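> Structural data only, the sequence is not supplied:
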């Protein structure tokens, strides 16, 4: 069985996903992970960090000077590069979804075999929310946030070959399809605003993610597969 984990978009709501992953991560061995926007960044992080390390990484993001999303992003890039340079914990495939311009088509890039610089640019493209961040140019083509066309790319994971999908929402503002995966985790309570990286907000979202994941496990009538 081919197991995939899908991470949705949602900016600071990625902290919720980190909370979910702290519970589910030790129980899963996916063949690949895929994400849109902040979900692509979290997907990449699962290869370089243990589940609890990802939670600590999100806590470190609260130190960013948040004078608006553009300023915060500028300070975020070094942390992203540091994560990508850290040793890999496993060799699972990591896929980032972007939106190609001008035709607004979903574009999927496997980034786990790329250089740090190339992987960084694809992750920045996947999270380049229109109207806030400028498009990212890759080889003469412009790309923006993958959530524009597919904020929870479960269907793409199926097309690639996943038999079983665990989908973790970030409640982003992009479009999602009707397929929410075989196990679908989304916030059981409203989350703070998309760009609220304040320590209290990050802690709140991670705690809710952990709680929701534990609740999901308790109510399962089957065991999670391991690829």
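Looks like it came in fine. Quantities reported herein were computed from a predicted structural model and do not represent experimental measurements. Numbers count the residues shown, from 1 in each chain.

> from here on, contacts and neighbour counts on C-alpha atoms
Noted.

> This structure: helices as residue ranges?
For the chain, the helices defined by DSSP state H cover 14-24, 38-48, 51-60, 69-85, 116-126, 154-160, 199-219.

> Is it possible to get TSV of those helices that adds mean neighbour count and distance to residue 91?
Listed next are the helices of the chain as TSV, based on neighbours: other C-alpha atoms under 10 Å; distance: least, C-alpha to C-alpha, whole Å:
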stretch	mean neighbour count	distance to residue 91
helix 14-24	27	18
helix 38-48	26	7
helix 51-60	18	16
helix 69-85	16	14
helix 116-126	22	15
helix 154-160	18	17
helix 199-219	18	25
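
> want to compare, so here's the second one:
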């Protein structure tokens, strides 16, 4: 299919946080590729930074799907290397090894598609946009879930998950020069989750959450405050229905990818209308 671009402008794709739910980004990419919608630049936060980095390296959505399914099996559990809880329950060395295997030593300046990822300074609370140096280190910083993973030392700062400051980095794409921005949000608010549960005919049963769910929900609550204003800057917002997927359910990659495809497909008329 002929590539679809905005006349006289560049298309940017903002991929948000969401842990396992962020695998839905791959489904969105599959639809954009199929429809010939050319992405000129990408910005990502947390899980969105990993998917975005791999895409910016030149990997297509099919390759990303294979990787997600591979790591989504029990192999993902093998990435946990427990640490004495000084700065994080998990050292992150095995995750760093995985990132080195999948991303390598490529730098931001060498990427096929311009890319940036977002982390948070744990001391000041500042948003930190990373677009220089080793890509894998930037992704590691952007994905460092507080308490769970050790913070990443970056210069004189200690960086953690960017979802705390900017869950869907639309503003970063504007700074990079994007003229048309498609944002993908996989962490909708409480009301959306309640409506979805009702629509699916499932009861909202109270159960004791594990530590990952507690921490991720805390990050979601903090980040949600600025989410609405962030998404307001996007031309199109795609929201896959993945609230029934647990934060750590990486083994449900196929379901997440399907939801991403369905949401992107539903947004195609709006995308095409606004790009025309």
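That came in fine, so what should we check first? Here the structure is a predicted model, which means the values were calculated and not measured.

> Quick one, which of the helices of the first structure gets closest to residue 95 of the first structure.
Ranking these by proximity to residue 95 of the first structure (C-alpha to C-alpha) places helix 38-48 first, at 7.1 Å.

> of all the helices of the first structure, which lies closest to residue 103 of the first structure?
That would be helix 116-126 among those, by C-alpha to C-alpha, at 15.5 Å.

> From the chain's centroid, how far away is the closest one?
Centroid separation for helix 116-126 of the first structure versus its chain: 13 Å, with C-alpha atoms, centre = their mean, to the nearest Å.

> what does that helix contact?
With contact meaning C-alpha atoms under 8 Å, 6 or more residues apart in numbering, helix 116-126 of the first structure is reached by 36-38, 40-41, 80-81, 84-85, 96-99, 109, 111-112, 135-136, 138, 143-147.

> what angle sits between it and helix 38-48?
Angle of helix 116-126 of the first structure versus helix 38-48, following axes from the mean of the first three to the mean of the last three C-alpha atoms, to 10 degrees, is 150 degrees.

> Name the single longest strand found in the second structure.
strand 115-121 (DSSP state E).

> now that strand: which residue numbers in the first structure?
Mapped onto the first structure using TM-score structural alignment, strand 115-121 of the second structure spans residues 94-100.

> what's near enough to touch the residue most central in space within the first structure?
In the first structure, the residue lying closest to the centroid (C-alpha atoms, centre = their mean) is residue 39, at 1.3 Å. Contact partners of residue 39 of the first structure, counting by C-alpha under 8 Å, 6+ apart, are 6, 7, 8, 9, 10, 14, 170.

> Not counting its neighbours along the chain, what's nearest it?
residue 7 (4.3 Å; C-alpha to C-alpha, 6 or more residues apart in numbering).

> For residue 141 of the second structure, what is the corresponding residue in the first structure?
By TM-score structural alignment, residue 141 of the second structure lines up with residue 125.

> Next: residue 150 of the second structure.
So, by TM-score structural alignment, residue 150 of the second structure is matched to residue 134.

> now its match: how far from residue 68 of the first structure?
As judged by C-alpha to C-alpha, to the nearest Å, residue 134 of the first structure and residue 68 of the first structure stand 15 Å apart.

> Pick out whichever of those two has more residues nearby.
For residue 134 of the first structure versus residue 68, neighbours defined as other C-alpha atoms under 10 Å are more numerous around residue 134 (15 against 11).

> Please give me every residue in contact with the residue nearest to that one when sequence neighbours are not counted.
Of all residues not flanking residue 134 of the first structure in the chain, residue 128 sits nearest, at 6.6 Å (C-alpha to C-alpha, 6+ apart). For residue 128 of the first structure, the contacting residues are 37, 134, 135, 136, 143, 144, 145, by C-alpha under 8 Å, 6+ apart.
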